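*Asks:* Provided below for reference: sequence and predicted model.
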Amino acid sequence: MGVSDRGEDWNWTKNDGAGPPPEIDITKPSIARVYDFFLDGKDNFAVDREIGEMTLRIVPDAKEAGRASRRFLQRVVHHLAAEEGIRQFIDLGSGLPTQGNVHEVAQRVDPSARVVYVDNDPIVLTHGRALLATNDTTTVIQADIRDPEAIYANATLRRFIDFSEPVGLLMFSILHHLHDDEDPWGIADRLREPLAPGSFLAMANFFDAQDEHPESSKQAETMEKVFNEHLGTGRWRTREELMRFVGDFELLEPGLVPLADWRPEPGESWERSATYYTFSGAVARKP
């Protein structure tokens, strides 16, 4: 279900071919569906493709940035599962399922690894439940990152996650969709605080490189305007602002870097255009 290669909106078979479920508004762009477009997915609509195409006119390698983000996620999850022994993950702002999801990567290391996907978009819940119908170690819940206490109190999440043991808390492409007046740093503090020692925070964020790469800072300013005008959200932050999300957690090497520079696999590359420096990631451990 979703969008065909010809750009036509398919019927939603989970809704008896009658169109998308009523709670899904296809007249307004969705962050999850726009990201799906950048990953060449099929679960997006004309309004989402319009924003995606607009972005590509300004940032021609935006799809490559989306793919770099997905590869970063996969490298991080594999490292946490294979090298750090993490066996339970919370993926905040998980977005629409695609290839190489968190549970697929983690469960290749250990089939018993537990994963909870969290997103506030009803389309993610619809797709996630269909995808995970036969997976008893992975689930998806609908919740909003702006309310950390409600997320952690969720009965379904509590059945999967043992907070007395280390957790991999994943915040990929989510914190930059919180405005400054929503106190994203306070939200990050509240999300980190209940985690057991030995837990990890992994994040990927839009990055305003400023003095480090002035050409990318100009692009960041343009993209921030586009995202806020059409999606109502999107914030490119400085290194100092992003490091505040880590708090007292200890950064793993190589620190806060462009996504493609975080422990790349042999042969992985991304042309170092201005866009290269506008998306950064980091992983940190709770002492």
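*Replies:* That came through, no problem.
*Asks:* CA atoms for contacts and neighbours, from now on please.
*Replies:* Noted.
*Asks:* What's the end-to-end length of stretch 77-91?
*Replies:* End-to-end distance of stretch 77-91 (Cα to Cα, to the nearest Å): 10 Å.
*Asks:* Now that stretch: buried residues?
*Replies:* By 16 or more other Cα atoms under 10 Å, the buried positions in stretch 77-91 come out as 77-82, 84-91.
*Asks:* Give me the neighbour count for residue 268.
*Replies:* Using other Cα atoms under 10 Å, residue 268 has 11 other residues around it.
*Asks:* Which residue ranges of this protein form strands?
*Replies:* Counting by DSSP state E, the chain has strands at residues 88-92, 114-119, 138-142, 168-172, 200-206, 250-251, 257-258, 279-285.
*Asks:* Just give the number of residues close to residue 8.
*Replies:* Residue 8: 13 surrounding residues under other Cα under 10 Å.
*Asks:* coming back round to it: closest to residue 136 among the buried residues of stretch 77-91?
*Replies:* Of all the buried residues of stretch 77-91, residue 136 sits closest to residue 88, with 13.3 Å by Cα to Cα.
*Asks:* Test my guess that that closest one contacts residue 168.
*Replies:* Yes. The pair residue 88 and residue 168 passes the contact test of Cα atoms under 8 Å, sitting 6.2 Å apart.
*Asks:* returning to that earlier point: for the strands of the chain, give me CSV that also has distance to residue 217.
*Replies:* Converted to CSV, those look like this (distance: least, Cα to Cα, whole Å):
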stretch, distance to residue 217
strand 88-92, 27
strand 114-119, 29
strand 138-142, 34
strand 168-172, 21
strand 200-206, 11
strand 250-251, 24
strand 257-258, 14
strand 279-285, 11
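*Asks:* Point to the residue nearest the middle of this protein.
*Replies:* By Cα atoms, centre = their mean, the chain has its centre lying nearest to residue 172, at 3.2 Å.
*Asks:* give me every residue that touches that one.
*Replies:* 73, 91, 92, 93, 94, 202, 203, 204, 205 (Cα atoms under 8 Å, 6 or more residues apart in numbering).
*Asks:* The fourth one and residue 113, how far apart?
*Replies:* To tie it back to what came earlier, the one meant is residue 93. 19 Å.
*Asks:* Who has more neighbours out of these two?
*Replies:* residue 93 (25 against 21).
*Asks:* What degree of burial does residue 266 show, as a neighbour count?
*Replies:* 6.
*Asks:* again with residue 188
*Replies:* By the measure other Cα under 10 Å, the count of residues near residue 188 is 20.
*Asks:* just residue 68 next, same as before
*Replies:* Using other Cα under 10 Å, residue 68 has 22 other residues around it.
*Asks:* you'd agree residue 43 is up against residue 33?
*Replies:* Yes. Contact criterion Cα under 8 Å: residue 43 and residue 33 qualify, at 6.4 Å.
*Asks:* anything in contact with each of those two?
*Replies:* Residues touching both residue 43 and residue 33 (Cα under 8 Å, 6+ apart): residue 96.
*Asks:* one more structure, for comparison:
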Amino acid sequence: MSNATSDETVPSFIDATEPSIARVYDAFLNGTDNYEVDRAVVRGVLKAAPEAADLAVENRAFLIRACRFLAGQSGITQYLDCGSGLPTAENTHNVVQRINSDSRVVYVDNDPLVLTHSRALLEDCENSVVVSEDIFEPEMLLQNEVVESHLDWNKPIALLQMGTLHHYNGEHARTRKDIMRAYIDALPSGSYVAISHFLDPEDEYSATARRMEDMFLHSMMGSGTFSTRAELEELFNGLEMVDPGLMRCADWRPDGPHLKQLNAAQRCIAGGIALKP
């Protein structure tokens, strides 16, 4: 992480005294858009599990495979990417527009650095936009003028909640399932929901999951809950799961066989896609 941004060059709109979820993920991925406060969170979690960076790696890999499936096999051409985070080499619009150049993507985030970088990246990309909203307030987000106009809400949409819901701490006095129900109720028939989330595997790796959770929750970031399989299945609110169902991210339609055993972190993040009939 030696290439990270110097704290001496923090833009005026960034609070470098508080960690940012997007910047912490960036630090896990050895990116350059993070500060010492973000790297301190990463160091703490790495003490709990040295392989913890693979939580971010597997989350990103699952996003890419999920987008390839949605664009290539399901024919989805509209995407609402919630909590999209800092741009990387392969973003949602890169993946889906490679398959269908007419695909439309709305990124949603409320991190100032994410918004600045994303708007610069998408400046010449007419089918992709970014809006500033709180993804845990779906009613407000869905009423956003750009969200309403950029997507055709009479046709199927893919809703992406990749590595987001485990950072919800009940701030809006509702459950994660209630938040997802609001989104799902708004989606047209034929839409898909893709979720990735920290997992308590309820096996010999549970202790590692809870150690990582403890480090996340008691860091300055203050969020990062690990949930059981049953708890994660509830987030899909009874939708029809796409084969192979809710799986460890590494095992969801992998590009090839695993060449070595999964480490603790790779066993502690799960993902799945479901269809709204």
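*Replies:* Structure's in. What do you need? All values reported here derive from a predicted model rather than from experimental measurement.
*Asks:* And the TM-score between them?
*Replies:* Taking TM-score structural alignment, normalised by the length of structure 2 as the basis, the two superposed chains have a TM-score of 0.94; 274 aligned residues with a Cα RMSD of 1.7 Å.
*Asks:* And the strands of structure 1: which comes nearest residue 129 of structure 1?
*Replies:* The stretch from these with the least distance to residue 129 of structure 1 (Cα to Cα) is strand 138-142; that distance is 6.7 Å.
*Asks:* count of neighbours near the aligned partner of residue 51 of structure 1 in structure 2?
*Replies:* Matched by TM-score structural alignment, residue 51 of structure 1 corresponds to residue 41 in structure 2. Other residues within reach of residue 41 of structure 2 by the criterion other Cα under 10 Å amount to 24.
*Asks:* swap in residue 241 of structure 1?
*Replies:* Counted with other Cα under 10 Å, residue 241 of structure 1 comes out at 13.
*Asks:* quick one: what's aligned to it in structure 2?
*Replies:* Taking TM-score structural alignment, residue 241 of structure 1 has residue 231 as its aligned residue in structure 2.
*Asks:* ditto for residue 116 of structure 1
*Replies:* Looks like residue 116 of structure 1 aligns to residue 106 there (TM-score structural alignment).
*Asks:* Report the separation between the match of residue 241 of structure 1 and residue 215 of structure 2.
*Replies:* Per Cα to Cα, residue 231 of structure 2 is found 21 Å from residue 215 of structure 2.
*Asks:* Likewise for residue 248 of structure 2?
*Replies:* From residue 248 of structure 2 to residue 215 of structure 2 the distance is 21 Å (Cα to Cα).
*Asks:* which of the contacts of residue 172 of structure 1 lies closest to residue 3 of structure 1?
*Replies:* residue 94 (19.9 Å).
*Asks:* Pull the contacting residues for that closest one.
*Replies:* Neighbouring residues of residue 94 of structure 1 by Cα under 8 Å, 6+ apart: 117, 118, 119, 172.
*Asks:* how about the counterpart of residue 207 of structure 1 in structure 2, what does it touch?
*Replies:* Counting by TM-score structural alignment, residue 207 of structure 1 lines up with residue 199 in structure 2. Residues in contact with residue 199 of structure 2 (Cα under 8 Å, 6+ apart) are 209, 226, 227, 228, 229, 267, 268, 269, 270.
*Asks:* ok, now with 10 Å
*Replies:* Residues counted as contacts of residue 199 of structure 2 (Cα atoms under 10 Å, 6 or more residues apart in numbering) are 55, 166, 205-206, 209-210, 213, 225-229, 231-232, 247-249, 265-271.
*Asks:* List buried residues within those residues.
*Replies:* 55, 166, 205-206, 209-210, 213, 225-229, 232, 247-249, 265-271.
*Asks:* what ranges do the helices span in structure 1?
*Replies:* 31-38, 46-58, 62-82, 102-109, 122-131, 148-153, 155-160, 184-192, 214-230, 239-243 (DSSP state H).
*Asks:* Quick check: which of those is nearest to residue 271 of structure 1?
*Replies:* helix 62-82 (9.3 Å).
*Asks:* Residue 223 of structure 1 -> structure 2?
*Replies:* That one, residue 223 of structure 1, aligns with residue 212 by TM-score structural alignment.
*Asks:* isn't that match right up against residue 53?
*Replies:* No. Counting by Cα atoms under 10 Å, residue 212 of structure 2 stays clear of residue 53, with 11.1 Å between them.
*Asks:* any residues in contact with both of these two?
*Replies:* Shared contacts of residue 212 of structure 2 and residue 53 (Cα under 10 Å, 6+ apart): 45, 46, 265.
*Asks:* before we move on, the earlier item: tell me who's in contact with the match of residue 116 of structure 1.
*Replies:* Contacts of residue 106 of structure 2 by Cα under 10 Å, 6+ apart are 78-82, 84, 92-93, 127-131, 146-148, 150-151, 159.
*Asks:* Give me the buried entries from the residues you listed.
*Replies:* 78-82, 84, 92-93, 127-131, 147, 151, 159.
*Asks:* Isn't residue 61 of structure 2 up against residue 266?
*Replies:* No. Assessed by Cα under 10 Å, residue 61 of structure 2 is found out of contact with residue 266, at 11.3 Å.
*Asks:* Identify the contacts common to those two.
*Replies:* Joint contacts of residue 61 of structure 2 and residue 266 (Cα under 10 Å, 6+ apart) are 249, 250.
*Asks:* I'd like the distance between the match of residue 241 of structure 1 and residue 184 of structure 2.
*Replies:* Residue 231 of structure 2 is 17 Å from residue 184 of structure 2, by Cα to Cα.
*Asks:* Who are the contact partners of the aligned residue in structure 1 for residue 76 of structure 2?
*Replies:* Aligning on TM-score structural alignment places residue 76 of structure 2 opposite residue 86 in structure 1. Remark: with contacts taken as Cα under 10 Å, 6+ apart, residue 86 of structure 1 is in contact with 77-80, 106, 110, 113-114, 165-168, 198-200.
*Asks:* With residue 97 of structure 2 instead?
*Replies:* Counting by Cα under 10 Å, 6+ apart, residue 97 of structure 2 makes contact with 67, 68, 71, 77, 103, 104, 105, 127, 128.
*Asks:* any idea how far residue 107 of structure 2 is from it?
*Replies:* Taken as Cα to Cα, the span from residue 97 of structure 2 to residue 107 of structure 2 is 14 Å.
*Asks:* Could you dump the helices of structure 1 into CSV with distance to residue 270 of structure 1 added?
*Replies:* Listed next are the helices of structure 1 as CSV, based on distance: least, Cα to Cα, whole Å:
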stretch, distance to residue 270 of structure 1
helix 31-38, 16
helix 46-58, 17
helix 62-82, 8
helix 102-109, 22
helix 122-131, 29
helix 148-153, 34
helix 155-160, 36
helix 184-192, 29
helix 214-230, 15
helix 239-243, 21
